[in-house]
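Enquirer: got a predicted structure here, sequence first:
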Amino acid sequence: MIRRKTAACVTASIALAIFLNGCNTEGAAEGLVPTTQTIAPEDIWWKVPFPDLETSDGDPDLTLVGQNIEILNINEDYIEKGAVGIDEKDGDISHLIKIEHNIDTNSIGDYIVRYTLTDSDGNHAVEINRIVRVYNEKPESLSHRPILSTQANFGYLEHLPADYGLDPDKKYPLLIYNHGNGVNTERTGTDPINALNYVADNGGPPTLMQNGQWDETLPFIVLTPHFGFIDGYDNVFRFNVFVEYALHTYNVDTSRVYFAGWSQGGLASYDYTTKHADKVAAVVSVSGGYPYGNTIPREFCDIENTPIWLFHGTSDEVIAHGRSVSGYNKIIDNCQPTTLPKLTLVEGADHNLHDSIFSLSGLAGGSSNYQFDSRYDEYSPSVYQWLLSHSKTQD
């Protein structure tokens, strides 16, 4: 299999230097990483600073010139349009804007241009980005965004719809897809680029994209954060920071933010949705289920207004299918759901159910020839149709 370390890996040299050498970040673009912070390779996944997306009094204002998405044909020159920086004390400080990118118009890819600005008092503007899409008849399907190549607190994989940017005002549904624990950050080494290759091979939507099997007519922005679990770190908080980063960076329809995941990723998706039900329009958990054991969190019934679909194989020896049955029953028995949860049990299927669910071969009547527990739901319609049928009412 050919692994594509795509040209979307912006400022990779800076990221690699920090990763591999554990060096002080002095010399990195000011405002991207604190210049006083030293990050050892073994700590890189846990000690990267969170993006600061809030504007405080005295911060300069930073605005793009032109649209936040630009489309180029391969070999077409990229002409930087720049940005405008205004400070209440210093006035127009556009000359201080720092711009970073590694656009190569000889290679197809989705490239991120990063704009940062610091005024004379050391106040930082909120970083803004422009995405430059270089086409060769069609755009890149899967981009690797190593940690520190963006302002996100995770490295991640990115898929943008084929028409993303053609209408710069169009908003798109966002699907956050969460991987299984076999490729957790604590298991994949400290090379930021190679680590994402493991995630891309972990099945589900990223693997379909990598192998050219994704349905390019689907309208989702799909982001797969590379995360892990160690004691002392609040992953729900970290996921929420990543969601806020995604909403800041991409043209997202905030009424259609979806979570999905396999195994640990299914458990994490259920957990996040329980605690941030106001943000999630619908959630899919495959081979995951109920994440809280015998307890019921105080805020648990916040999930009652968020549609959830749980999938599990009855021969799963990694996570027993009873976890998904419990996740289904807990909502029905303790809450008043406006939309009943869905549960699909696949007779005789094992833990590795996700590929057939997301490739749609597991659909009722599909090529996997699944048999379903008749007490619950068969697999129909597709998860993508089902997700898109739900949206969050905006206040």
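Expert: Ah, there it is. Numbering: from 1, shown residues only.
Enquirer: going by C-alpha atoms from here, please, whenever you check contacts or count neighbours.
Expert: Fine.
Enquirer: against residue 170, how distant is residue 135?
Expert: Between residue 135 and residue 170 the computed distance is 19 Å (CA to CA, to the nearest Å).
Enquirer: looking at these two, which is more packed in?
Expert: Each of residue 135 and residue 170 has its neighbours counted (other CA atoms under 10 Å); residue 135 has more, 21 against 12.
Enquirer: wait, the more buried one sits on residue 162?
Expert: No - shown here, residue 135 and residue 162 do not form a contact pair, counting by CA atoms under 8 Å, at 10.0 Å.
Enquirer: would you agree residue 162 falls within a strand?
Expert: No - looking at residue 162 with DSSP: H, G, I helix; E, B strand; the rest coil, it is coil, so not inside a strand.
Enquirer: how near is it to residue 177?
Expert: Counting by CA to CA, the gap from residue 162 to residue 177 is 19 Å.
Enquirer: looking at those two, which is more packed in?
Expert: More crowded of residue 162 and residue 177, by other CA under 10 Å: residue 177, with 25 against 18.
Enquirer: now do the contacts for that one.
Expert: For residue 177, the contacting residues are 205, 222-225, 259-261, 265, by CA atoms under 8 Å, 6 or more residues apart in numbering.
Enquirer: mind running it again at 6 Å?
Expert: 224, 260-261 (CA atoms under 6 Å, 6 or more residues apart in numbering).
Enquirer: a strand runs through it, doesn't it?
Expert: Yes - Residue 177: assigned to a strand according to three-state DSSP.
Enquirer: okay, now the one to match up with it:
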Amino acid sequence: MHEGNLRNYILYVPNAYTGQEAWSLVIHYHGFGISAATQMDYTNMNATADTAHFLVAYPQGLIVEDLIFGGSGPGWYIPGSYGADHDDVAFTDSLIDHIDADYNIDLMRVHATGWSNGGEMSYYLACKLSDRIASIASVSNAMNEMSFDSCQAGRPFSTLLFHGTADPFFPYTGVPGAFPPPPLTPAFWAVQNNCSTDSLVSELPNLVSGDSCTVTSITYQNCVPGAEVQYYRINDGGHT
């Protein structure tokens, strides 16, 4: 229970985990309108956890209201984007403690990631819970205008963004009055981390022919120690 609500999550523990050494924890947030189980099946993160040796938690969101596009469904409360009467930052804080009580996790290596609304939640945690979250990675969503105005990480912080230029839900040009263009989010974190104004831009090999997509890597350089800012632009990529 948290704030009077029954909160659920799926925890994946690789067979190689013995508890003798502390492992990283990745918290993986689902997109708006779907479930933790769907996110787990869709991303196949468990296979990566098996080889890289970390635990994965898939929390289940409560019902939120989409303030930009309308509708309601399972998701994450983020002021300016998704409305609700519960606090998902506080829930995440408690979730880390709950898992740490039962498993040997390295509290300096707790990371957040997610897709769509879950990706935006990851950035929101970077702003609001940087004392517990070591880094974040977001897929198909970035920071809203309210987060730009109020975000205070308080320390060097690594971020990773994947975003498609043909995303129909969170357009590459942004949503006026709600979401700045997605490339401004890594640029924001480059400033926060005192990176140099120049970035290293390179085209990645096109390993999947026929999908009409290519990938441009944009790496911000000379950031303060302990921080990396990376952006993968999926050219002609959608909301995936």
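Expert: Structure received. Quick caveat, the model's predicted, so the values are computed rather than measured.
Enquirer: which residues of structure 2 fall in helices?
Expert: Per DSSP state H, structure 2 carries helices over the ranges 36-43, 45-52, 88-102, 117-128, 145-150, 184-192.
Enquirer: dump those helices to CSV, plus mean neighbour count.
Expert: Conversion of the helices of structure 2 to CSV gives the following (neighbours: other CA atoms under 10 Å):
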stretch, mean neighbour count
helix 36-43, 15
helix 45-52, 15
helix 88-102, 15
helix 117-128, 27
helix 145-150, 15
helix 184-192, 20
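Enquirer: any chance of these in JSON lines, plus distance to residue 168 of structure 2?
Expert: As requested, those are exported to JSON lines (distance: least, CA to CA, whole Å):
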{"stretch": "helix 36-43", "distance to residue 168 of structure 2": "20"}
{"stretch": "helix 45-52", "distance to residue 168 of structure 2": "25"}
{"stretch": "helix 88-102", "distance to residue 168 of structure 2": "26"}
{"stretch": "helix 117-128", "distance to residue 168 of structure 2": "14"}
{"stretch": "helix 145-150", "distance to residue 168 of structure 2": "19"}
{"stretch": "helix 184-192", "distance to residue 168 of structure 2": "18"}
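Enquirer: what about those helices, which gets the closest to residue 234 of structure 2?
Expert: helix 184-192 (14.5 Å; CA to CA).
Enquirer: buried residues in the strand ranked longest in structure 2, which are they?
Expert: The longest strand of structure 2 (DSSP state E) is strand 105-115. Within strand 105-115 of structure 2, the residues scored as buried using 16 or more other CA atoms under 10 Å are 105, 107, 109-115.
Enquirer: which residues in structure 1 does it align to?
Expert: With TM-score structural alignment applied, strand 105-115 of structure 2 matches the range 252-262 in structure 1.
Enquirer: what residues does the matching stretch touch?
Expert: Contacts of stretch 252-262 of structure 1 (CA under 6 Å, 6+ apart): 171-180, 269, 280-287, 391-392.
Enquirer: again, only this time at 7 Å
Expert: If you take CA atoms under 7 Å, 6 or more residues apart in numbering as the criterion, stretch 252-262 of structure 1 is touched by 171-180, 266, 269, 279-288, 354, 391-394.
Enquirer: which of those residues count as buried?
Expert: By 16+ other CA under 10 Å, the contacts of stretch 252-262 of structure 1 give 171-180, 266, 269, 279-288, 354, 391-392 as buried.
Enquirer: strands - which of these land there?
Expert: 172-178, 282-286.
Enquirer: now these in TSV, with distance to residue 239 of structure 1?
Expert: Output for these, formatted as TSV (distance: CA to CA, whole Å):
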residue	distance to residue 239 of structure 1
172	20
173	18
174	14
175	13
176	10
177	11
178	10
282	16
283	14
284	16
285	16
286	19
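Enquirer: and of these, the nearest to residue 18 of structure 1?
Expert: Nearest to residue 18 of structure 1 out of those is residue 178 (CA to CA; 25.7 Å).
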